[in-house]
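J.: sharing a sequence plus its predicted fold:
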Amino acid sequence: MGKHGMILFGHGARDARWKEPFARLAAKLAAARGDAGPVGLAFLELMTPDLPTAVAAQAAAGCESILVVPVFFGQGGHVRRDLPEIVARCQAAHPEVRLRCAGAVGEDDAVLDAVVRYCLAAEAAPD
């Protein structure tokens, strides 16, 4: 059975520190997935790698399928318009790999529930 990669896709920013929580998330996800396949990061702009580079790396590593997970809070224009275009280009470049996209993480109720818990804990924390 082949490897199944996963790529966390974020917007990107000029400040390198912006990437830190994404790197922590990728590390936690990789640990949770074990040997299922690689977990990578990709960015729309301002940071590297971009999605075509990340997909190419996982394809070269032998992944037979790759799930792209937009780490966006909502389904804005980047997720609805830009991401499908980029994924289509990646699919054309790697027809042997099955590419899929998840919805934006912020659209999931479990993620929203986690944010609610965070907000309540922050409110209850001492100054």
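T.: Sure thing, it's come through.
J.: CA only for contacts and neighbour counts going forward, please
T.: OK.
J.: buried set for the host helix or strand of Arg33?
T.: Applying DSSP states H and E as the criterion places Arg33 in helix 20-33. For helix 20-33, the neighbour count (16 or more other CA atoms under 10 Å) marks Phe22, Ala26, Leu29, Ala30 as buried.
J.: other residues contacting that helix?
T.: Residues from elsewhere that reach helix 20-33 (CA atoms under 8 Å, 6 or more residues apart in numbering): Leu8, Pro38, Val39, Gly40, Leu41.
J.: repeat that with 7 Å
T.: Pro38, Val39, Gly40 (CA atoms under 7 Å, 6 or more residues apart in numbering).
J.: in JSON lines, list these along with secondary structure and neighbour count.
T.: Listed next are the contacts of helix 20-33 as JSON lines, based on DSSP: H, G, I helix; E, B strand; the rest coil; neighbours: other CA atoms under 10 Å:
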{"residue": "Pro38", "secondary structure": "coil", "neighbour count": "21"}
{"residue": "Val39", "secondary structure": "strand", "neighbour count": "23"}
{"residue": "Gly40", "secondary structure": "strand", "neighbour count": "23"}
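J.: A further structure is provided below for comparison with the first:
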Amino acid sequence: MKAIILFGHGARDIRWREPFDRLAGLWRSQHPGIPVELAFLEMMQPSLEEAVAALAALGAKSITVVPVFFGQGGHLRNDFPALLKECQAQFTAVTLSATPAVGEDLAVLQAIVDFGARAL
């Protein structure tokens, strides 16, 4: 089974995660056959390890991690690869892969431009 993790930074204010919860809800309604979990780098739960464990417990054999970050800063260049490597070492029966940050995708950038244009 394939699954997806939407991976964000995390914040002290619990309201910060509300768009992530909505994003996961959209995924579930549009892709009901592919499980999704949220995961956060810091300050929020679940962690990447916890999200991988939850999906592995459901039978996921292939998990794609989507960094919901605007760009490839230090967290994605340094911290994230180390976390992904640790998870792969712990969950050897699961194949883990990652996409670039969502902000690197032209369609995402265009959606932001379109959002701004609608605001005018």
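T.: Thanks, I have it. Since the model is a prediction, treat every value here as computed from it, not as a measurement.
J.: can you calculate the TM-score here?
T.: For this chain pair, the superposition-based TM-score is 0.98 by TM-score structural alignment, normalised by the length of the second structure; 120 aligned residues with a CA RMSD of 0.7 Å.
J.: quick one on the thing from earlier: corresponding residues in the second structure for the helix holding Arg33 of the first structure?
T.: Residues 18-31 of the second structure are where helix 20-33 of the first structure lands when matched by TM-score structural alignment.
J.: what about the helix holding Arg33 of the first structure, how far off from the second structure?
T.: After superposition onto the second structure, helix 20-33 of the first structure lies on average 0.8 Å away from the residues it aligns with, using mean CA distance after the TM-score superposition for the first structure.
J.: Ile66 of the first structure sits in which helix or strand?
T.: Short version, using DSSP H and E: Ile66 of the first structure is in strand 63-70.
J.: and that strand, how far out from the chain's middle?
T.: 9 Å (CA atoms, centre = their mean, to the nearest Å).
J.: that strand aligns to what range in the second structure?
T.: Against the second structure, strand 63-70 of the first structure falls on residues 60-67 (TM-score structural alignment).
J.: SS state for Met47 of the first structure?
T.: Three-state assignment for Met47 of the first structure (DSSP: H, G, I helix; E, B strand; the rest coil): coil.
J.: residue in the second structure matching it?
T.: Match for Met47 of the first structure (TM-score structural alignment): Met44.
J.: any idea how far Arg15 of the second structure is from that match?
T.: 11 Å (CA to CA, to the nearest Å).
J.: between the two, tell me which one has more neighbours.
T.: Remark: of Met44 of the second structure and Arg15, Met44 carries more neighbours, 17 against 9, as counted by other CA atoms under 10 Å.
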